[in-house]
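K.L.:
Provided below for reference: sequence and predicted model.
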Amino acid sequence: MTIPLFQLLLQKVGAPRASAAEYYVQKANTQLWSHMAKYSLSNIAEGVERLRNGSLDILIADTPILDYYRAIDDGCRLQKIGDTINEDTYAVALTKGHPLKESISRVIANYTSTGLLDILQEKW
C-alpha cells in the first residue's frame, strides 16, 4: 500500500534527524522532507512516544527497529503501514584485525545460508 503524498502532507510525519530514513525521504521527495522538519525527532524512542501521545501521526524509521517496538507494544497500538522505502542491509563493525572477525563472518554466512537470519529477523 502506498500512501499518496497529499495525504502524508496532512499528517504529522517524523523521522529521527540524520537517520537513513530521513536521508531516503530527502532523496525521494524534498516536499515531504521539508514538511517532516516540523516534526524532527532526536531518536526512534522519542518518535514512538510521540506516536503514543498523539503529537505524531506517522514515524518513518528502520523497519527492524520499528518491528521491535511493535513486538513489545503493550496493547498492540502500533502498526506498520505502507511498503518498505528502501531495502537496506546491516553490518557488524570491528576494528581492523579484530580476532573475532573470521568467526563472526562465518556465523553470519551460516545464518544467512540456512535461513536462520530471516527467522530471527521475523521473530524479533
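P.N.:
That came in fine, so what should we check first? Numbers count the residues shown, from 1 in each chain.
K.L.:
use CA for all of it now, contacts and neighbours both
P.N.:
Noted.
K.L.:
report how many residues lie close to Val48.
P.N.:
Using other CA atoms under 10 Å, Val48 has 21 neighbouring residues.
K.L.:
tell me which residues touch Leu66, please.
P.N.:
By CA atoms under 8 Å, 6 or more residues apart in numbering, Leu66 lies in contact with Lys80.
K.L.:
what's the helix or strand for it?
P.N.:
Using DSSP states H and E, Leu66 falls within helix 63-71.
K.L.:
ok now that helix, how far from the chain's centre?
P.N.:
8 Å (CA atoms, centre = their mean, to the nearest Å).
K.L.:
here's the one I want to compare it with:
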Amino acid sequence: MKKVLVFLMTAIMACSLLLTGCGGEEKKAEPAKVLRVGTEPAFAPFEFPKEGSSELTGFDVELIQAIGKQLGYKVEVSGMGFDALIPALNAGNIDAAIAGMTITDERKKAVTFSDPYYTSGLIVMVKKDNAAVKSIDDLKGKRIAAQIGTTGEMKARSVEGATVTTFNTQDEAALELKNGGVDAVIGDLPVMEYYLAKGGNKFAMTVGEKMEAEQYGIAVKKDSKLAAELNKGMEELKKNGEFDKLYKKWFGEAKK
C-alpha cells in the first residue's frame, strides 16, 4: 500500500512539474532592443551634462531618446571625443552617433547618415576689444582656434596664412580665446550663441555673416539599414508634433 501511495505521489508531482514547465509556463518578456548611441558631451545646446550630474541632456540627446522610444528601443547614450565617434561606429562599439555632426561628402565615405534634422552654419567669435577683425577675411595670418575634427577646423585651415590650434571641445577653444592664446574661434553658430548667452558675452562676440549652411545628421555604420529606421522614427515625431516641441524647447521657436 505504501508503495502504491509513493508511486501515486511521485506521479502527481511529475505531472505538476510537466504542467508548470509546459502548458502552465509563463511567457518571459522579450528583452528590450538597445540602441547604443555615442555623442561628444560638450556641445551645448545639443549635448552637455545636466548641472551637478553626469547625465547628458540637450536637443540631440532628447531627440535620439524620442526616436528610440518611437521605435521601441532602450537608448543608451555615452560620451566620447568627437573625432572618436566615426571609428567607434566602424568598430561596432556604438550603433549611432548624434553630436551636431555635419553631413559632408568626406564623412559619407565612412558612414551612412540619416535625413538632416538641423541646419546650422559657421561663425567667427573674437574678443570684444578686437576691433580689427570684422569677418573671416580679416583672419589672414592670424591665430585661430577650433574643435578638432569639425567643419570649423576645416574652415579655419582654409584661411590663408592662419595658425590653427585644435581643441577637444568648443568650450576649450573659447577659453583659449579668453586667455589671449588665439585671435578668433571658428565654430557652429548655435553653439557660439548658446555660449555667449550663458556668460561668454562678457568678453566675446561674434562677427561677420553666418558661413556655409550645414545640415546635421545621425551617423550609423556604412550602409546600415538603421538609417532608414531612424528616418522612420523621426518622421513620426514630425507628424505627431513631438519634433517641433523639442525644437522649440531648445531653440525658442518651432523649426521653419
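P.N.:
Arrived safely, thanks for sending. It should be emphasised that the depicted structure is a prediction, and the values quoted were computed from it without experimental measurement.
K.L.:
TM-score for the pair, please.
P.N.:
The TM-score (TM-score structural alignment, normalised by the length of structure 1) is 0.65; 115 aligned residues with a CA RMSD of 3.5 Å.
K.L.:
quick revisit: which residues of structure 2 does the helix holding Leu66 of structure 1 align to?
P.N.:
Mapping helix 63-71 of structure 1 onto structure 2 (TM-score structural alignment) gives residues 189-197.
K.L.:
wait, Leu117 of structure 1 touches Tyr111, no?
P.N.:
Yes - taking contacts as CA atoms under 8 Å, Leu117 of structure 1 lies within contact range of Tyr111: 5.0 Å.
K.L.:
show me where structure 1 has its helices.
P.N.:
5-8, 20-28, 30-36, 44-53, 63-71, 101-114, 116-123 (DSSP state H).
K.L.:
of those, which is nearest Ala91 of structure 1?
P.N.:
helix 101-114 (9.9 Å; CA to CA).
K.L.:
the closest one packs against which elements?
P.N.:
The helices and strands touching helix 101-114 of structure 1, judged by 3 or more CA pairs under 8 Å, 6 or more residues apart in numbering; DSSP states H and E, are helix 116-123.
K.L.:
change it to 7 Å
P.N.:
Of the remaining helices and strands, none touches helix 101-114 of structure 1 by 3 or more CA pairs under 7 Å, 6 or more residues apart in numbering; DSSP states H and E.
K.L.:
circling back to that earlier point, among the helices of structure 1, which comes closest to Ile85 of structure 1?
P.N.:
So among the helices of structure 1, helix 20-28 is nearest, using CA to CA, at 7.5 Å.
K.L.:
okay if I get the helices of structure 1 as a markdown table plus distance to Thr89 of structure 1?
P.N.:
Below are these laid out as a markdown table (distance: least, CA to CA, whole Å):
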| stretch | distance to Thr89 of structure 1 |
| --- | --- |
| helix 5-8 | 26 |
| helix 20-28 | 11 |
| helix 30-36 | 23 |
| helix 44-53 | 18 |
| helix 63-71 | 11 |
| helix 101-114 | 12 |
| helix 116-123 | 12 |
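K.L.:
tell me which of those helices sits nearest to Glu87 of structure 1.
P.N.:
Closest approach to Glu87 of structure 1 among these is made by helix 63-71 (9.2 Å; CA to CA).
K.L.:
now do the closest one against helix 44-53, angle only.
P.N.:
Computed by axes from the mean of the first three to the mean of the last three CA atoms, to 10 degrees, the angle separating helix 63-71 of structure 1 from helix 44-53 equals 40 degrees.
K.L.:
mean deviation, helix 63-71 of structure 1 versus structure 2?
P.N.:
Compared with structure 2 after the fit, helix 63-71 of structure 1 shows a mean deviation of 1.4 Å (mean CA distance after the TM-score superposition for structure 1).
K.L.:
compute the inter-axis angle for that helix and helix 20-28.
P.N.:
Relative orientation of helix 63-71 of structure 1 and helix 20-28, computed by the same axes, to 10 degrees: 120 degrees.
K.L.:
specify the angle between helix 63-71 of structure 1 and helix 116-123 in degrees.
P.N.:
40 degrees.
K.L.:
how about helix 63-71 of structure 1: buried residues?
P.N.:
63, 66-67, 69-70 (16 or more other CA atoms under 10 Å).
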